[in-house]
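Participant: Have a look; sequence and predicted model below, questions after that.
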Amino acid sequence: MGLQFVAHLGLGDPLLDQDLRDLDVAWLPSGAHLVAGTGPLGGLLSFRLAEDVIAQLVDTIHFPGAVTTGQTGLAAPVGAAGRMALAFGSASDGGGRAILAQELTGTGGFGATIALGRLPQAVSEVSALVSARIGGLETLFAADSGTGQLLVFRSGLAAPVSTAMPQGPDGAALLAGPALLSLVGAGADMQLLALDQGAGALYSFAVDATTGALSARGVLDGGGGLAVADVTALEVVSAHGATFAIIAAAGTQSLSVVRVEADGTMVLVDHVLDTLATRFGGAQGVSVAQVGDHVFVAAGGADDGLSLFRLLPDGQLLHVETVVHAPGLGLENVGQLSAAILGTQLQLFVAGDARGGISQFALDLSTLGVVAETGGNAAALLTGTAGDDLLMARGFGADTLSGGAGNDILLSGPGETVMRGGAGADVFVISAGSGLVRITDFAPGTDRLDLSALPFLRNTGQLGIEAGLGFARLRFRDTVVEITATTPVLLDAARLFGPVFDWPDRLPILTSSFTLPITGTPDADALGGTAGADVIDGLEGDDTIFGLGGNDTLRGGNGRDSLGGGPGHDSLSGGADNDTLFGGDGDDTLDGGGGNDDLGGGVGNDSLIGGPGRDRLFGAEGNDTLLGGDGNDMLGGGPGHDLMFGGSEADELWGSDGNDTLWGEAGNDTLGGGAGHDEIHGGAGADEIWASFGNDSVTGGDGNDTIGLFFGDDLADGGAGDDQLWGAAGNDTLMGGAGNDTLGGGGGDDLLDGGEGRDTLWGGAGQDTLVGGAGDDILVGDAGDDLLFGGAGNDRLDGGAGNDTIFGGTGADVFIYGGAGAGTNYGADVFEFFNATDGDRLLLTGTLWGGGLTAAEVVTNFGSINGGGNAVLDFGGGSSIELTGVTSLAGLDAAIDIFG
């Protein structure tokens, strides 16, 4: 059923219906209540909630004068002495500014307005408020939007005291401006997360279990992989034995998931971008609801709709559905969301900027099943229930997942995985790193296939798809998915995925964990790490930085920097200017930034990003990912199964040993696959592509491309443009595509298809098949028993030596006999459906009979009608022509031309 619209909650009071800045669910003695807060000109609203019931208004209150609410408006509930209050902002009271809260009664009504704490004079305004009961007292945490300070107030809702204003090692405020706050953990493990909205940096602070005092622990920012802009929302959830922070950013139209460790370390685990299939562009609001380890995440923004996700155990967001705005839904410019579990129902409340008021949605969860996974190296069978299960293959053995009845989600694992969904609308999720996956009961139109975890997969053109009736095989890099359908329909890309993928774009994770950095100076520094996980910032100057052991994060900053990661899974960022980065052993991430950079991954599965400038990237050993970016870049994968993207302008990409995937993208690129079964895509521009040993797949893309193949059974597609495709040894398939193409098969039994345009095709040695396609084409079979199809247009067809079969197709075609080959034995050729009436001509060489004869004499001396009723010209010595469809020799001479 999915999310269902329930009702629109509007009061008709513009001060309370508009500028809704926060929605919270408070759990009171009388049950769940939705409390909504507006900007400073409005007030608070309280609604009683229940399963299968439209939210009922309980009470409203208008703010007193001179109230200022923060960017998030309402803060988390503050409870004390049997009461609950909601902190919502601050106001002047003659002696400064006081943080205010509104008491909530047990039935959801509003009581007295309470002053929770007084702001120091240096504080301009609070941007966020969160609270917890610590050491027997209510403790309120506030962020100063002007100075970047964090404030801690302790009170019994009577006598607050400011106890801490955390600073960095240099005495400066850790935050640069407005921030979002959230608390995770409890007792001695409690931490405060502060998300700097301007800088897009997430900080963690330990909270003293007795006093509430803060001490800085870790930071995750753009230099380390959290690439966000215009941050708008922060939500946290504990599930699957971990704690996650979910970040929405309007500027990058993104959702990011960060795993927060108990020691304050933060690990970026997912980062997705809005697409045409989702509706969280310009993201403003995020909300989380959970039933055990079933975690639901809703997000919306300026995209006129909202998207619902499931949070998987590794922190990945799985797109479940998207609701697009329609009249009456109130999903225009979504600003705030709040979700809650009521009985067996998820209720979602949405505040939009356009209509005002609050929209109520509901999702039936009565059939939720289990969350379960396999593990270990042995083969395992995991069976679901009759409900909606989440089943995951986590072991390295040959696992089998069987969903049973219900709408199940099944995730493949690193080993060979067999997945059976069973009855219901199931989702088969192919995890990154999966090898062979078999889906045995895919129901077209009901089940879904989700490939969003596969890195850099953006469209079906990147997939190798073998489609059949009731069966399909998909290949992407080292992942192979074999699908058997429940009905005998053609499982092509359209039936599997529709016109576009229905999931958000997922970016690769470029970093892992961070601590507060070691910093250099504005001068040229030489900085070294330790055997542990170091964070080193070079700042200005031409710096030399070595991480040594551990999973290090090195940032060069401005200047011509040299960075060496050493052993460990390192993250290196060069910054501006011409930098040199070397990862060393381990799975490293290298980002050159601006300038003409040199990047070397070393041993391991590395990710190299050149950025703007003329960069040189070399992955070395391992399965590496290389992104050239802007500029004329040179990329070399080294041994291993590598993935390379040239980016814009004229790039060079060289694959080396291994099954590599190369994308030239825009520009006139030069690409070489190296040994292995490679996949090479030229992209836009006039590209040169040279395959090597192995069975390679090559596409030229737009532009006048040159493609050269080598040993192996290769596939080449020139795409649009006037292309040149040259096969070699092996049974090759060459497709010219649109444009006036030139195709040469070389040795082996080749298939050549010119496509649209005036194409020239040479088969070479071997038993070749040549297809001219539309246009006036030239087809030459050369040695071997060849099959030629001229197609539409006025074609010239020459079988060459060997016993050839030639179809002219529509148009006035010229059938050439004796134009190629050795000696005078040109083979026994069959010219199918030769039609002189349509303008077909027969072009013969005089060397067949020693010359000196007219066309009429040739027909008289060598012509006959065979037992099949077709005209034959037999020149002896194994050289003959059968003209099918020509049943008489009369007038045949008029269609013959002689040369040589």
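Facilitator: Perfect, I can see it now. Residues are numbered from 1 along each chain as shown.
Participant: Every contact and neighbour count from this point should use C-alpha atoms.
Facilitator: Noted.
Participant: How many neighbouring residues does the closest residue to Leu312 other than its chain neighbours have?
Facilitator: Spatial nearest neighbour of Leu312, excluding adjacent residues (Cα to Cα, 6 or more residues apart in numbering): Leu318 at 7.0 Å. Other residues near Leu318 number 22, with proximity taken as other Cα atoms under 10 Å.
Participant: give the contact list for Leu318.
Facilitator: Applying Cα atoms under 8 Å, 6 or more residues apart in numbering to Leu318 gives the contacts 309-312.
Participant: Am I right that it falls within a strand?
Facilitator: Yes: judged by DSSP: H, G, I helix; E, B strand; the rest coil, Leu318 forms part of a strand.
Participant: where's it relative to Ile409, distance?
Facilitator: Per Cα to Cα, to the nearest Å, Leu318 is found 10 Å from Ile409.
Participant: Check Ala50 too.
Facilitator: Taking Cα to Cα, one finds Ala50 at 28 Å from Ile409.
Participant: Equivalent analysis for Gly357, please.
Facilitator: Counting by Cα to Cα, the separation of Gly357 from Ile409 is 35 Å.
Participant: for His271, same thing?
Facilitator: From His271 across to Ile409, the span is 21 Å (Cα to Cα).
Participant: count of neighbours near Leu457?
Facilitator: Neighbour count for Leu457, taken as other Cα under 10 Å: 17.
Participant: If you could redo that for Arg495, that was the one I meant.
Facilitator: That count, for Arg495 with other Cα under 10 Å as the rule, works out to 12.
Participant: three-state assignment of it?
Facilitator: Three-state call for Arg495 (three-state DSSP): helix.
Participant: ok, it - contacts?
Facilitator: Contacts of Arg495 (Cα under 8 Å, 6+ apart): 444-445.
Participant: put this beside the first:
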Amino acid sequence: MLQFQSMVATGSAALDSGIGDTALKTFNGDTYLYTVTGPAGGVTVWRLVEGAIPQLVDTEYYTGTITFVVGRSGVPVTLGGQDQLVLDVNTSTGLVGYDLNSDGSIGDLQETGTLAGGGDVSALVQMSLGSTDLLAIAHEGTGQIGTYFVNGDGTLSLAGLAVGEADSMQAVQSGAGQFVVSADAATNAISVFQVDAGTGMLAAIDNTSAIETLGIAVPTAVEVVEAYGQSWIVVAGSASNSLSVMKLSDTGNLIPTDHVLDTLDTRFESVQDLSLIEVDGRVFVVAGGGDDGITLFTLTPNGQLVHLESFADTLGSGLQNIQSLSVAHVGDELQILVTSQQDAGVNLLTTSVSELGAVSEGFGTVNGTALNDMLSGSILQTSLLGGAGDDILIAGAGATTMTGGAGADIFVMQSGSDPTTITDFEVGVDRLDLFDYLLLRTPSQLTFTVTAQGAEIEYRDELIQIYSASGGPLSSSDVFGTGFGGPDHIPVDFAGFEGLESNGSPGIQGEISVNSETTNPGLTDAEIKFTPNGGGTVSVTADDEGRFDLDMPSGSFSGELDIVKSYSTASKEINALDALQVLRLSVGLDPTWGPASPENLIAADITQDGTINALDALAILQVAVGKPSAHNAEWVFMDADADLSGITRNNVDYETGVDIVVVDGVVSADMTSILLGNLEAF
């Protein structure tokens, strides 16, 4: 539970008011908070103490030539074995910063030699390339991001310059690759750069299609974390009042996994800053902005944000229009340090992490502990047993039975899951999280049926059976109170959603290889679906290179692979000549190139009614000229070894998909790809 502890201040307006940045640094096991103000201000150092308010360690007022030309940012780096707090000094030619001593106190002011882009720094991040350190520096005046090798004596050598602007920047590793992720509010840009391990130079990776679908406006902060075997990016959008979660692949591609909007129940409208922290295998996300408060989330292993709590400003706190925040793990608590654009000083809020339990995913029976566990179902039938503690139980794709046990439990549903059963819902204690359900906003959208021992909830094809812990019936208000609470989750993938189609794109007619470890040119924007025998369907959308990852658990799973892909009219693969060929087939003639193959007959039956007739020719002609048609062109995928010998003009009977065995998450299959409506020689 979030608790406000105190506000701390030095008593000096120059140091307490207008704090623009906060930074954390650990020395000898102690964590120190550095706060930075702007011109005519200075730097303050606080030591964080478990169960107590921060202790003032040191202050430093700006003097000399930097007094009135310094910005409000401070980033800790290590140069030649010396820790420094780097400042943004807009008239400098090199990197300017204060030495940091091993007791957290502030030492001498230093400046490196001249940098290629100057010392006007809008963002800075340090990373390690084997035995060498590298700095990525966004030079505000030049519109470039420079990378610099850190020499043994603390000097910097230019590696290269890349076009880009950033006011927030982080480094992260994914697989064997090292990446820099940046955000810039002024240009509304979110960028990913791959770092060349040899030269230190940056190469931009195009993630336009992934980012544009999220609708992020004015990105004010980007944070990264490596957890659950993946690398994650979280972006704060001030004008969109949003937080966006994306998984970073080992090739630098961003895969959106969640996008949440502020509501009356949360406190991140006009979000200004966010912070991520991993504690004992659990990831926490804190965000705040112009909403006079903060919101605390946890990140699930599949990249979704679960709302834990929001804290609103009080008469005793100073959380009006939050400027910056930092989160530290101190002993058995998270300490959240928050500064305001209006209130002076630093706010301290805490929440206990002393009882974090297991983070487990599986099938069959998944057991929790007596602590606060996070348990996830899988693609097969699963029973999640939370035990004691405040648990988070997450439905899998297969049928899932959830037993929270004692404590305040959160039951998280997943869109597209098989039926889910909750065995012991406690009114006023437990919470049901349905935000993964597409376009669900209020309980009034649900079909809620009271039963003798609880309730049954239906939404579209989703079904939840809830049994009351007390054994009696449950009303909608028992389960949801006055509403859902929490943020709004916006879908990041509409594949398979009735009435909506994924983006059409060109494909490859004929035999193709499907492999989850490579690019797949014929699968661009396709929906990849795998249904294990006796389990629920796992579905993902391939990117613009046809790459996909079903994120399957380890082990071998037999089942069926299906692929859904819509037709791109821009490809012009279907034309009036195709309609003519089908018309010839409908009256018993061969196509103009000779006898029709079974694949030709499948392509001709665009209506998929099992016969080839004039209605197919008409539908194809409508597609070719861009007229509305009751039968849309689409790609069908089947086993490359399927027996098609029985297909005739009056018996177009075939099955899509292929039976495969997925081993340790790797999908590999040979399939035949056919565009309905496109007649060409096979």
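Facilitator: Cool, got the structure. Model, not experiment: these values are computed from the prediction.
Participant: re earlier: give me the more crowded residue out of Ala50 and Ile409 of structure 1.
Facilitator: Shown here are Ala50 of structure 1 and Ile409; by other Cα under 10 Å, Ile409 has more neighbours (23 against 17).
Participant: For the more buried one, what is the corresponding residue in structure 2?
Facilitator: Aligned by TM-score structural alignment, Ile409 of structure 1 pairs with Ile392 of structure 2.
Participant: What separation is there between its match and Ala455 of structure 2?
Facilitator: Distance, Ile392 of structure 2 to Ala455 of structure 2, by Cα to Cα: 20 Å.
Participant: Also Phe193 of structure 2?
Facilitator: Using Cα to Cα, we find Phe193 of structure 2 at a distance of 50 Å from Ala455 of structure 2.
Participant: my read: Phe471 of structure 1 touches Ile483, true?
Facilitator: Yes: between Phe471 of structure 1 and Ile483 a contact is recorded at 5.5 Å, counting by Cα atoms under 8 Å.
Participant: Tell me the residues that contact both of these two, please.
Facilitator: By Cα under 8 Å, 6+ apart, no residue touches both Phe471 of structure 1 and Ile483.
Participant: Would you mind listing the buried residues in stretch 210-230 of structure 2?
Facilitator: For stretch 210-230 of structure 2, burial by neighbour count (16 or more other Cα atoms under 10 Å) applies to 210-211, 214, 216-228, 230.
Participant: Show me these that map onto strands.
Facilitator: Judged by DSSP state E, the buried residues of stretch 210-230 of structure 2 include 219-227, 230 as members of strands.
Participant: residues making contact with stretch 477-492 of structure 1?
Facilitator: Contact with stretch 477-492 of structure 1 is made by 433-444, 465-475, 659-661, as judged by Cα under 8 Å, 6+ apart.
Participant: what do you get for stretch 146-158 of structure 2?
Facilitator: Contact partners of stretch 146-158 of structure 2, identified using Cα under 8 Å, 6+ apart, comprise 79-82, 112-113, 115-117, 132-139, 159-162, 200-202.
Participant: Mind checking which of these land in strands?
Facilitator: Reading strands off those with DSSP E, I get 79, 82, 132-139, 159-162, 202.
Participant: ok, which pair from the residues you listed is furthest apart?
Facilitator: Pairwise distances across those peak at 27.4 Å for Gln82 and Ala162 (criterion: Cα to Cα).
Participant: which bit of structure 1 covers the helix or strand Ala579 of structure 2 falls within?
Facilitator: Assigned by DSSP states H and E, Ala579 of structure 2 falls within helix 576-586. Aligned using TM-score structural alignment, helix 576-586 of structure 2 spans no residues in structure 1.
Participant: Moving C-terminal from that helix, which element do we reach first?
Facilitator: Next along from helix 576-586 of structure 2, by DSSP H and E: helix 598-604.
Participant: Packing partners of that next one?
Facilitator: With contacts taken as 3 or more Cα pairs under 8 Å, 6 or more residues apart in numbering; DSSP states H and E, helix 598-604 of structure 2 sits against strand 668-675.
Participant: The same query, at a cut-off of 10 Å, please.
Facilitator: Contacts defined by 3 or more Cα pairs under 10 Å, 6 or more residues apart in numbering; DSSP states H and E place helix 598-604 of structure 2 against helix 576-586, helix 614-624, strand 634-639, strand 668-675.
Participant: Tell me where structure 1 has helices.
Facilitator: Secondary structure of structure 1 (DSSP state H): helices at 14-17, 493-497, 855-862.
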